[in-house]
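Chemist: kindly generate the corresponding structure for this input.
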Amino acid sequence: MRNEQPRPKRRGAALGVSARAWLFVTPVLLALTVVIGYPVGRAVWMSFQKDAGLDKSTGMFVEGGSAGFGNYSHWLLQQCTNSLGETVSCPPGNTGSQFWAAVGVTLLFTVVTVALETTIGLGMAVIMGKTFKGRALLRAAVLIPWAIPTAVTARLWEFMFQYNGVVNRVLGTHILWTADAWPARFAVIIADVWKTTPFMALLILAGLQVIPEDVYEAARVDGASAWQRFVNITLPLLKPALLVAILFRTMDALRLYDLPAIMTRNLAATRTVSMLVTESKSLPNSASALSVITFLLIFTVAFFLVKVLGANAVRTQEEQREAH
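Modeler: Take a look at the predicted model:
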């Protein structure tokens, strides 16, 4: 009996499968285009238009027109126009002069909060991953700060950080936590870490649950200490989950708005880029340019994290497969 070679798939059948795949994907793509594509495209188009208002040189009302990169230079180069229509540096009270300060505050909050939340969340995940009596109750209790609405959390910590609040009474201090620059920043960081660390702990705990227990058993048989097992087994196998947790939290922190807006009101020392966007709502086209800049900032940071941390996570997994 002769061996029959498998017949090659017909091109028409392959095209039929591809057509059916596109048939299922097309509704999702259309929905994403309407929900995401149109607002983004509209914001980009508005960012190149002038805002309607009075022409300072003629005193006449104008409806706008093409602004070129004027809205972007207003934020990035801190340029404004005087009564004669000339380009000058934005005065200190203008929102355009506050952009780079807001970027610095946003990056400060992002770096500090993500670092603290990752470290504390990793410790919490390791504890919750162990088997002990009352573990389910502990996991439920950890979710409480994350489940509370952010606005409620902000008001709670605002009351605690008042001059006659709980924090000053417990510490025996007289600090204006929500009025002075650095105390207000510390207050926002503490509130954000308390609020979001459970989210990080849950994501990291999900990564810990997929690590095989026999790997730890083999390490114990070989005489590895708890610290050696954590450094040489837990952290390398946990890198993909850490990447997802850090990426999600970083993108969320770059959009921080409600905590500083409620806790410290209009304090310049805690003004983030998102807060600056809302303060510029009277100039929608200029605010659209700032929104596009914010989007590009978040995209750049996310791309960097994926390229750096993602490549390390993939390399670690490949090394583990080669070792086995």
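Chemist: hey, let's count contacts and neighbours off CA atoms from now on
Modeler: Noted.
Chemist: okay, now Asn312: neighbour count?
Modeler: 16 (other CA atoms under 10 Å).
Chemist: SS state for it?
Modeler: Put simply, Asn312 is helix when judged by DSSP: H, G, I helix; E, B strand; the rest coil.
Chemist: how much space separates it from Val231?
Modeler: Per CA to CA, to the nearest Å, Asn312 is found 16 Å from Val231.
Chemist: not counting sequence-adjacent ones, nearest residue to the residue most central in space within the chain?
Modeler: Geometric centre of the chain, nearest residue: Met251, 1.8 Å, by CA atoms, centre = their mean. Among residues not flanking Met251 along the chain, Ile298 sits closest, at 6.2 Å (CA to CA, 6 or more residues apart in numbering).
Chemist: host element of that neighbour?
Modeler: With secondary structure defined by DSSP states H and E, Ile298 is part of helix 284-305.
Chemist: which other helices and strands does that helix contact?
Modeler: helix 38-47, strand 49-50, helix 70-76, helix 235-253, helix 273-279 (3 or more CA pairs under 8 Å, 6 or more residues apart in numbering; DSSP states H and E).
Chemist: Proceed likewise with the subsequent sequence, for comparison:
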Amino acid sequence: MEAFRGRALVRVSILIPWAVPTAISGLLWRWIFNSNGIANTLIGHQILWTTEGFHAKVAVIIAEVWKMAPFIGLLVLAGLQVISKEVYEAARIDGATPLRQFWHITLPLVKPALLVAVLFRCLDALRMFDLPYILIGAQKNSVETLSMLAQNEASNVRFGPAAAYSVILFLYVFLIALGFVRLLGADVVADSASQGKRRAGRKRHRLAGPRRAEATS
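Modeler: Modelled structure (predicted):
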């Protein structure tokens, strides 16, 4: 990707939705999805976005994507910038089409960044609390998360169910993070092991040299 003037300013501008606190973002989107808000004005229908039902889910999804998409985009951009231009030039010389370049070069090389982005999104979705709590409200079954359930039980002095929900949430996050770490770290572990074996072999070779010299003398 070629550099252009003002690229840093564009990146900062893109990151503004992610930098906005989630509570402020929830209040902003609650105003947008109000019965007399901008969303209903644009579509020309009166929809109760912040009540129970499918519309509440859509409102939370839109607000969450608006907030987190810039951060994920920058992660993928960082992965794309690591790819060397010489790789694409060699592929073009070999006659590879743009589709084959994307499938066999771009996608495999950007895969670690994509997996990290998906991991962050999965963990954010599992531990989500403040955005649906502020945007839609508490005790709404359509958008209620485990964090909201745990908080509701704890606020009503039902600490047993609250602890159970918290443990379940921890297990979900732990298992998903473990799966992604294993998926991401497989190549890294293999590379580290092979490098360790090479270093050990070179060390044995250096140690064997003086011993052979002493044996011949």
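Chemist: quantify their similarity with the TM-score.
Modeler: The TM-score (TM-score structural alignment, normalised by the length of the second structure) is 0.79; 187 aligned residues with a CA RMSD of 2.1 Å.
Chemist: ok, back up a step: give the aligned equivalent of the residue nearest to the centre of the first structure in the second structure.
Modeler: Structural correspondence for Met251 of the first structure with respect to the second structure (TM-score structural alignment): Leu123.
Chemist: quick one: the strands in the first structure?
Modeler: Here the first structure has its strands, by DSSP state E, at 49-50, 53-54, 61-62, 65-66, 79-81, 87-89.
Chemist: quick check: which of those strands is nearest to Thr119 of the first structure?
Modeler: strand 79-81 (40.9 Å; CA to CA).
Chemist: in the second structure, what range does the closest one match?
Modeler: Using TM-score structural alignment, strand 79-81 of the first structure pairs with nothing in the second structure.
Chemist: buried residues in that strand?
Modeler: 79-80 (16 or more other CA atoms under 10 Å).
Chemist: now do that strand: distance to the chain's middle.
Modeler: On the basis of CA atoms, centre = their mean, to the nearest Å, strand 79-81 of the first structure is displaced by 31 Å from the centre of the chain it belongs to.
Chemist: packing partners of that strand?
Modeler: When contacts are defined as 3+ CA pairs under 8 Å, 6+ apart, strand 79-81 of the first structure sits against strand 87-89.
Chemist: what's the strand it packs on packed up against?
Modeler: Against strand 87-89 of the first structure (3+ CA pairs under 8 Å, 6+ apart) you get strand 79-81.
Chemist: if we can go back for a sec, the residue nearest to Met251 of the first structure: neighbour count?
Modeler: 18.
Chemist: one more: Trp227 of the first structure?
Modeler: Using other CA under 10 Å: Trp227 of the first structure sits among 10 other residues.
Chemist: related to what we said a few turns ago, any idea how far the residue nearest to Met251 of the first structure is from Leu247 of the first structure?
Modeler: 10 Å.
Chemist: next, the angle from the helix or strand containing Ala213 of the second structure to helix 107-126.
Modeler: In this structure, Ala213 of the second structure sits in helix 159-216 according to DSSP H and E. Counting by axes from the mean of the first three to the mean of the last three CA atoms, to 10 degrees, helix 159-216 of the second structure lies at 150 degrees to helix 107-126.
Chemist: which residue lines up with Ile72 of the second structure in the first structure?
Modeler: Using TM-score structural alignment, Ile72 of the second structure sits opposite Met200 in the first structure.
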